[in-house]
Every structure is written in structure tokens, then in C-alpha cells.
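Visitor: sequence first, predicted model second:
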Amino acid sequence: MTDELTVGQVAARFGVTVRTLHHYDAIGLVRPSERGWNGYRLYTPADVQRLARVVLLRRLEMPLADIAEALDEPAVLAALLVEHREAVMARRDELDALVDAIDTALTSEATMSKYQISSAEMKEIFGTGYDEAYDVEAQQRWGGTEEFAESRRRAKSYDKATWHRIKAESDEVLAAFARAMRDGAAPGSAQADAAVQAHRDQIERWFNPVPLPMLRGMGAMYSTDPRFAQTYDDVEPGLAAYVTEVIAAYCDSRG
């Protein structure tokens, strides 16, 4: 028996990918410092403790460069955390002001409160990509979240022309994923990450914020739910699995 852990065991313990651990190793952030009898590199308890701090700081959205600079310097790390908190608070104030401005704009537009698109019109626009059952399932899965409430509130304000625009943007997002796959863009590459970012941006532009855990869950659903998988695979065979993989890599590199 040993207290040392393999790369795979550490990845499972912290909920990160082996690719992420290899990246941390390559940049000298956290390196497994022992080797087993079979030559496999092993993490000691001290390595694991160091990694735990890195994972925590990444989940606080602290850049890797800052973590690498300050991880072994408690005073420097504390100062960076203070700066990071101030930046996050400033960002929150800006977002709160933006939400207030949007709410004001919504209440001032009378037409937004008078029009509600019908299920028939949604089917006309989205075809097989729309099913009334999705609304029920979304309510069951995310009904208690702020993101769901925001999405519902904003969706009720859109007229038919806006939904056509959303559909066109969604088609372009799918096309960008398909191009990346055909070009052989590896998960984590610039082209693959750009496709994921466009997908995330489109949802946030029209519906609700998409934090990384939500994005990761959505990515998994695209290949595990047969209906979503079919939507992607109809564009390009194998696209659903590819989208799940590139979204996971995108999330890993950011937290």
C-alpha cells in the first residue's frame, strides 16, 4: 500500500482531466515527484496538496500565470486574491448595472409584453429542433436556477423575427463545430475553442449566463441525449461526440 497516486487517480479525485494534469506538469505548476516500480509517475501527498490549491484557485478563475507566480509565496498570493476579488466585484457591479438597463428597456417596450410566439411558429422556425417537451424537461432540470428564470424572462420578449435570427446564429454555431471537426481541429486548439466560445456567447447573448459547470453539463448532454445527438450528427456524422469533447477541453483549460 502507498500514499502515492497515479495521474488517473488524481484526475478522478479532483474532477479534472488527465490532459489538464499533463499541462500543469509541462508548465512546472504541479509535477508528480515520484516514480513507481513500473516507471509510472506518481503524486505524493505533498503533490496532491499543492494540486488541491491550484484547482481551488482555478475554480476562482485566477489565471494560471498568477497562480504559478504566487503559489509558493503566501503574501504575494494573498495580494493577488485581493486584486482578483476587487476585479470580480467591479465586474459584478457592471453586470448589475447592465441588467438594470436591460430591464428598463424591456419595460419601456410595450410590444415586447404583448407578443408571445406560439408553439406552431417555433416549430416552423426550428423544425425538428424544437419540441414542446424540451420546455417541460428544462423546467424540471433547471427550474429553480437564476439562469432558467433569466432565460424564460428574456425569451418571452422576442418576436418572430428575433427567433429567426436566433435560429440563423444557431445554424452558424453548428457549422463552425462541423468545420472544426472536418479541419481536424483538436480539442483545446484555437479553432475548437473559438467554436465553443461562439456557442457560449450565443446562449449568453439571447438567454442566460453560462458558467463553466453548466457549459460542461450541456456539452455532455449533446452526445448522451439521443435527440440532441441526432441534431448534431445530422449536420456531420460524429459531430455530437466531437462537440462534447471540445467543450470539455474548453472547460478544463478555464477551470
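Guide: Yep, that arrived. Numbering: from 1, shown residues only.
Visitor: okay, CA-based contacts and neighbour counts for the rest of this
Guide: Fine.
Visitor: what is the burial count for the nearest residue to residue 132 once chain neighbours are set aside?
Guide: Leaving aside its chain neighbours, residue 132 sits nearest to residue 119 (7.1 Å; criterion: C-alpha to C-alpha, 6 or more residues apart in numbering). Neighbour count for residue 119, taken as other C-alpha atoms under 10 Å: 12.
Visitor: residue 74 now?
Guide: Counted with other C-alpha under 10 Å, the neighbours of residue 74 add up to 10.
Visitor: repeat for residue 205
Guide: Neighbourhood size, residue 205 [other C-alpha under 10 Å]: 11.
Visitor: contacts for stretch 163-179, please.
Guide: Residues from elsewhere that reach stretch 163-179, judged by C-alpha atoms under 8 Å, 6 or more residues apart in numbering: 122, 125-126, 192, 195-196, 198-199, 202, 206, 232, 235-236, 239, 243.
Visitor: repeat that for 7 Å
Guide: Under the criterion C-alpha atoms under 7 Å, 6 or more residues apart in numbering, residues 125-126, 195, 198-199, 236, 239, 243 lie in contact with stretch 163-179.
Visitor: would you mark the buried spots in it?
Guide: If you call a residue buried by 16 or more other C-alpha atoms under 10 Å, then stretch 163-179 has these buried ones: 163, 166-167, 169-170, 173-179.
Visitor: assign residue 185 to helix, strand or coil.
Guide: Secondary structure for residue 185, judged by DSSP: H, G, I helix; E, B strand; the rest coil, is coil.
Visitor: structure two is appended below for comparative analysis:
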Amino acid sequence: MTVGEAANLVGVSVRTLHHWEQIGLLVPAARSSAGYRLYGPADIERIHQILVYRETGMALADIAQLLGETESGVAPATLTPSSATAHLARQRKLLTDRIARLQEMVSAVDTMMEKKKMGIQLTPEEQVEIFGKDWKPEWQDEARERWDDPEVWSQYADRTAKLTKDDYRRITAEIKAMEAQLGEAKRNGVQPGTERANQLAELHRASLDQWFDVPYARQILLARMYTQDPQFAKHYNDIEPDLTPWLLQIVEANARAHGVDTENVEW
């Protein structure tokens, strides 16, 4: 077959086969009457041998030595059955060693990922102490299952990893103060779309944005989720009756004021 056909068959580039010929690693078995390279079955077998050794990370010069290449660049004869078996056994050993190394690397990466996704660096007891008796440490795992967004969780892990116990106390106090302002505004009849309502919507967005990026569309989707999730709805409605739907209204009105089409929002 031609060099192009051989390259397509084994999944390498024509340029690669040309390079291997230049360094004497793979010299095609024949040439056509027009001088074009022609690759036979033995050449294809040799290409596969080279690819296996390359997969182990071996240098081309070492591969050439293993395959019995001569300095003149003339390819050796086809391997005998016994020598072919020896080559395959050597290749298998190299590949299994490489698999073992890669498995070790995967385990190391898994460990790093597990640490990165831990998020809140507090014990369950400390979480309840800071966030209140109603806090459930398993909520974090439930949220990860519900919203499987790698980018968001990466941001969350990076930002929470830097927080100390005192930071969490401060943030919790700020959130409670913000929620108290929401309840007071609802109680006093503040209407969605007014300046005060928009200020509170921005305050709410900022409280979320400290954990991960929260553009207006994402804030809308979160506020809608509050109205659909019994636990979230109860949390806000315990502060002030019907605070949950009111919060959604001020969030959507503020987003519209910033040019967001609230009928078509994406996470």
C-alpha cells in the first residue's frame, strides 16, 4: 500500500512515516515504478511494534536498537516466531509497567480532586455551631448532586478553601443581616422594581457571588429554585411570610432593569 494508505491504516501522519524512514527506523519494503514508497505486511507489523514502544515513552533511537536497526538504515528481516514472541513479551511488560504508573497518577489526581471538592473546611460540629442548629452538613453533598456544574464547584472549592472559622462567622452574620433587611422591606411594602428593592436584590446577589460567580440569570434561577424547594421556601418564609416569592420578584425586576430577558435565562 502507499504511504498515505499505510498512514491512514495505523493512525499516524504521512510526515511521521517519512521521518521514521529518514532516521532509518522504518524503511518501506519496496518502491513503485514511479518511485513511490510501498508498504507491505511486514512494514505494517513493524509500525505497530514502533507505536507500542512509543506508547511506553521510549525514545525512537532506543526503539530502533530494540528492533535491530543497522546504522545503514536497512530494515532487518521479518522477526522469527520466537523473536516476535520475545518482542511481544517485552512490549507487554513495558505497557503493564506504564499502566501501573498511570494508575498511581490517577489515584493522586483523585485525591487532589476529593480535597478540592470538599468545600467548607469545617467539621460537621463547627458547621452547626456557626450556621445554626437547623444546618445539615449533608446539604453540601445534596447540592453537588443537584447541580453538577464542574466550573461552579471548582470556584466554590477554591473560595471556601481560603476561609477560616472566623471568616465563616463573619459571612454568616452578614447573610443573616441581609436576610433581615429582606424581611423588613417585604413587611414595609417595598415594591419590586423600586430603588430599594433593586438595592436588596444586588445585596442578595453579592452574598451568593462570594461563593461562585452569580450573574443575573443565575441569580434568577436560584431564586426560582427557592420557591420550588420546601427547605429553601421555609427558610425565607420563616423570616417573613411569603418572603420567598417576593424575593424572586425583586430579583427578576432588578435583572430586567439590567437588560436581562427573564423569560429566557440559562445557568
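Guide: Sure thing, it's come through. All values reported here derive from a predicted model rather than from experimental measurement.
Visitor: can you add secondary structure and give the buried residues of stretch 163-179 of the first structure back as CSV?
Guide: Formatted as CSV, these follow (three-state DSSP):
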residue, secondary structure
163, helix
166, helix
167, helix
169, helix
170, helix
173, helix
174, helix
175, helix
176, helix
177, helix
178, helix
179, helix
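Visitor: which of these lies closest to residue 13 of the first structure?
Guide: Closest approach between these and residue 13 of the first structure, by C-alpha to C-alpha: residue 177, at 30.7 Å.
Visitor: just give me the match in the second structure for that closest one.
Guide: Under the alignment (TM-score structural alignment), residue 177 of the first structure pairs with residue 182 in the second structure.
Visitor: how far away is its match from residue 209 of the second structure?
Guide: 17 Å (C-alpha to C-alpha, to the nearest Å).
Visitor: and if you look at residue 245 of the second structure?
Guide: Counting by C-alpha to C-alpha, the gap from residue 245 of the second structure to residue 209 of the second structure is 21 Å.
Visitor: more neighbours: these two, which one.
Guide: residue 245 (18 against 14).
Visitor: isn't the more buried one right next to residue 227, touching?
Guide: Yes. Using C-alpha atoms under 7 Å, residue 245 of the second structure is in contact with residue 227, at 6.2 Å.
Visitor: any idea how far the residue positioned nearest the centre of the second structure lies from residue 90 of the second structure?
Guide: Compute the mean C-alpha point of the second structure, and by C-alpha atoms, centre = their mean the closest residue is residue 150, 5.5 Å away. Using C-alpha to C-alpha, residue 150 of the second structure is found at 41 Å from residue 90 of the second structure.
Visitor: which bit of the first structure covers the longest helix anywhere in the second structure?
Guide: Identified as the longest helix of the second structure according to DSSP state H is helix 81-116. Following TM-score structural alignment, helix 81-116 of the second structure has no partner segment in the first structure.
Visitor: what residues of that helix count as buried?
Guide: Quick answer for helix 81-116 of the second structure (16+ other C-alpha under 10 Å): 87, 91, 94-95, 116.
Visitor: which of the contacts of stretch 163-179 of the first structure sits closest to residue 112 of the first structure?
Guide: The closest of these, once distances to residue 112 of the first structure are taken by C-alpha to C-alpha, is residue 125, at 19.2 Å.
Visitor: and the closest one, which helix or strand is it part of?
Guide: helix 119-126 (DSSP states H and E).
Visitor: residues making contact with that helix?
Guide: So helix 119-126 of the first structure is in contact with 130, 164, 167, going by C-alpha under 7 Å, 6+ apart.
Visitor: and the next helix or strand past it?
Guide: Sequence order places helix 132-142 as the next helix or strand after helix 119-126 of the first structure, per DSSP H and E.
Visitor: from the chain's centre, how far out does that next one sit?
Guide: Distance, stretch centre to chain centre, for helix 132-142 of the first structure: 20 Å (C-alpha atoms, centre = their mean, to the nearest Å).
Visitor: surely residue 196 of the first structure and residue 248 touch.
Guide: No. Between residue 196 of the first structure and residue 248 there is no contact under C-alpha under 7 Å: 9.7 Å.
Visitor: who has more neighbours, the two?
Guide: More crowded of residue 196 of the first structure and residue 248, by other C-alpha under 10 Å: residue 196, with 27 against 24.
Visitor: measure that one to residue 224 of the first structure for me?
Guide: Residue 196 of the first structure is 18 Å from residue 224 of the first structure, by C-alpha to C-alpha.
Visitor: and for residue 194 of the first structure?
Guide: Using C-alpha to C-alpha, residue 194 of the first structure is found at 23 Å from residue 224 of the first structure.
Visitor: now do residue 195 of the first structure
Guide: 20 Å.
Visitor: can you spell out which helices and strands pack onto the longest helix of the second structure?
Guide: Here helix 81-116 of the second structure touches no other helix or strand, going by 3 or more C-alpha pairs under 7 Å, 6 or more residues apart in numbering; DSSP states H and E.
Visitor: residue 158 of the first structure: what's it in contact with?
Guide: residue 112.
Visitor: repeat for residue 134 of the second structure
Guide: Counting by C-alpha under 7 Å, 6+ apart, residue 134 of the second structure touches no other residue.
Visitor: residue 221 of the second structure maps to what in the first structure?
Guide: In the first structure, the residue paired with residue 221 of the second structure according to TM-score structural alignment is residue 217.
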